[in-house]
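*Asks:* Got a sequence here, can you build the structure:
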Amino acid sequence: MRIVGLTGGIASGKSTVSSMFKYNQIPVVDADVIARDVLKKGTGGYKRVVAAFGPDILQDDGQVDRLKLGRIVFSDASKRELLNRLLAPYISSGIFLEILKFWIKGHKVIVLDIPLLFEAKMDKWTKPIVVVWVDPETQLRRLMERDNSTEDDARNRINAQMSLDFKRTRADLLIDNTGSLEDLQGRFREVLLQVKRPMTWTEFWLSRDGALSALLGVIIGVLASRKILSTL
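*Replies:* I've put the predicted structure just below:
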């Protein structure tokens, strides 16, 4: 099984690229969706976060106000680290379960869409690593336009993440999204060819079909051995 790591920065266009993979029938495990799920009212993640940050982060319906929580953690590195530490076990478990579901269904290639790929040390489980990159000026402008935020707020959110220039150095495949949507689509098609290349033997043995083949081989070997021993 090939697990493709997809990452980028805020307002880099990573979500657009993720949608392109889905459009091309490649399943995507979205860490942001999982992160939202583990913060739903009543979950273990919800209880730990409310205990740590207090009831002021809640909406009238008792759900976590993600915008309010975001403002707190993006302006304070220690609180951001605390939040990541509280939720990491739940998010990691959710990611594993989603990957397992696709493995059981027999998918040979999946995409793990995760903003904190390197920070969470999950890059060692993915190959190739696709990084969606934009230049800093474009990233800032797009974020301000998208969220209707001030320059200071936008810079705080960008600076709270690992820099795109550093992520770029760790990429196996780079998608430069500084240009137009048409440019992005062209670069994505080039990356898609690499992602869909034939599997290596290691990737095959890690797939469901490979595991079943190995299991069948073991069963045949055991039966053959028993037959030989019975004739001695």
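*Asks:* switch to C-alpha atoms for all contacts and neighbour counts from now on
*Replies:* Noted.
*Asks:* residues of the lengthiest helix in the chain that come out buried?
*Replies:* Longest helix of the chain, by residue count under DSSP state H: helix 77-104. Neighbour-count burial for helix 77-104 flags 79-80, 83-84, 86-88, 90-91, 94-95, 98-99, 102-103 (criterion: 16 or more other Cα atoms under 10 Å).
*Asks:* Check which element follows that helix along the chain.
*Replies:* Remark: after helix 77-104, the chain's next helix or strand is strand 109-113, criterion DSSP states H and E.
*Asks:* Isn't residue 64 up against residue 38?
*Replies:* No - under the criterion of Cα atoms under 8 Å, residue 64 is not in contact with residue 38, lying 10.8 Å apart.
*Asks:* Spell out which residues are contacts of both of these two.
*Replies:* Residues within reach of residue 64 and of residue 38 at once, by Cα atoms under 8 Å, 6 or more residues apart in numbering, are residue 46.
*Asks:* Next, the second sequence, to be compared with the first:
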Amino acid sequence: MKFRIAVTGGVAQGKSTVVETLASMGWRTVSADEVARQVASASEVRQEIAQTLALPLDYDRAVLRERVAEDPEARLSLNSILHFRTVRALYATDADVVEVPLLFEAGLLTLADEVWTVWCSPENQLRRLTQRLGDAAQARQWMAAQLPSPVKVALSDWDVNTDQPRESVAALVIARAKRAATP
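*Replies:* Below is the predicted model of the structure:
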């Protein structure tokens, strides 16, 4: 099954706002991050992650997140463990819309009929992410680890800038969703 719309974008750029708007219109949505968390919580997957990344079996997500943020090799190893399982679990859903933050980085361009990129200015992204994490240096590190927004926009079927009020973003999403098709 192919999804109708894949919503992507960098961390703290407003993907949730777009997905929530689509859900309010009746579109069935699924988050790749949520599915990946479920996949990663399975005991055999936790064991494989711990063994591959030399972590204690009782590692917590914060330790794992820090490890992959600091070590590109660890990030690649984690992705090789989780991506196939996560995509398989996504396809098992009945969703119309899939939210995939790392769509391009994971090479999932054909996951949906349309790819929508959500973006904002680097200044707003840094502000939002610093508020979320409480650490500007860590926020910069996370931002640097992702593909730049202009590249994602260039590869997308549609993009929306979330530097504007939430209501304006929602209006743009509603208009585009009506053109994309009804759920």
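*Asks:* Looking at the buried residues of helix 77-104 of structure 1, which is nearest residue 134 of structure 1?
*Replies:* Set against residue 134 of structure 1, the nearest of these by Cα to Cα is residue 80 (24.0 Å).
*Asks:* so the closest one sits right up against residue 73, yeah?
*Replies:* Yes - counting by Cα under 8 Å, residue 80 of structure 1 does reach residue 73; the two are 4.4 Å apart.
*Asks:* quick one, strands of structure 2?
*Replies:* For structure 2, the strands defined by DSSP state E occupy 3-9, 29-31, 97-99, 112-119, 158-161.
*Asks:* Average offset of the first one relative to structure 1?
*Replies:* This points to strand 3-9 of structure 2. Following superposition, strand 3-9 of structure 2 is found to deviate from structure 1 by 1.6 Å on average (mean Cα distance after the TM-score superposition for structure 1).
*Asks:* How about residues contacting that strand?
*Replies:* With contacts defined as Cα under 8 Å, 6+ apart, strand 3-9 of structure 2 is touched by 15, 18-19, 95-103, 111-119, 149, 152.
*Asks:* Could you turn the buried ones of the residues you listed into a ChimeraX selection?
*Replies:* In ChimeraX, selecting the buried portion of the contacts of strand 3-9 of structure 2, with burial taken from 16+ other Cα under 10 Å, looks like this:
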select :15,18,19,95,96,97,98,99,100,101,102,103,111,112,114,115,116,117,118,119,149,152
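*Asks:* which residue is nearest the middle of structure 2?
*Replies:* Centroid-nearest residue in structure 2: residue 101, 1.9 Å away (criterion: Cα atoms, centre = their mean).
*Asks:* For that residue, which non-adjacent residue is spatially closest?
*Replies:* Spatial nearest neighbour of residue 101 of structure 2, excluding adjacent residues (Cα to Cα, 6 or more residues apart in numbering): residue 8 at 4.7 Å.
*Asks:* burial measure for that neighbour, as a count.
*Replies:* Residues lying near residue 8 of structure 2 (other Cα atoms under 10 Å) number 29.
*Asks:* repeat for residue 169 of structure 1
*Replies:* Close neighbours of residue 169 of structure 1, defined as other Cα under 10 Å, add up to 10.
*Asks:* what's the matching residue for it over in structure 2?
*Replies:* Under the alignment by TM-score structural alignment, residue 169 of structure 1 pairs with residue 154 in structure 2.
*Asks:* go on, residue 126 of structure 1?
*Replies:* Residue 126 of structure 1 maps onto residue 112 in structure 2, with residues paired by TM-score structural alignment.
*Asks:* contacting residues around its match?
*Replies:* Counted by Cα under 8 Å, 6+ apart, residue 112 of structure 2 has contacts 2-6.
*Asks:* And the closest residue in space to it that isn't next to it in sequence, how far from residue 94 of structure 2?
*Replies:* Leaving aside its chain neighbours, residue 112 of structure 2 sits nearest to residue 3 (4.4 Å; criterion: Cα to Cα, 6+ apart). Note on residue 3 of structure 2: its distance to residue 94 of structure 2, by Cα to Cα, to the nearest Å, is 9 Å.
*Asks:* what's the answer for residue 109 of structure 2, then?
*Replies:* 19 Å.
*Asks:* again, but for residue 182 of structure 2
*Replies:* Taken as Cα to Cα, the span from residue 182 of structure 2 to residue 94 of structure 2 is 15 Å.
*Asks:* just residue 35 of structure 2 next, same as before
*Replies:* Residue 35 of structure 2 is 13 Å from residue 94 of structure 2, by Cα to Cα.
*Asks:* Check residue 175 of structure 2 too.
*Replies:* Separation of residue 175 of structure 2 from residue 94 of structure 2 (Cα to Cα) stands at 23 Å.
*Asks:* Could you do residue 13 of structure 2 as well?
*Replies:* Going from residue 13 of structure 2 to residue 94 of structure 2 by Cα to Cα gives 26 Å.
*Asks:* which residue packs closest to residue 143 of structure 1, ignoring adjacent ones?
*Replies:* Leaving aside its chain neighbours, residue 143 of structure 1 sits nearest to residue 11 (5.3 Å; criterion: Cα to Cα, 6+ apart).
*Asks:* Residue 149 of structure 2 too?
*Replies:* Excluding the flanking residues, the one nearest residue 149 of structure 2 by Cα to Cα, 6+ apart is residue 119, at 6.3 Å.
*Asks:* and what of residue 109 of structure 2?
*Replies:* In this structure, residue 109 of structure 2 finds its nearest non-sequential neighbour in residue 103, 6.6 Å apart by Cα to Cα, 6+ apart.
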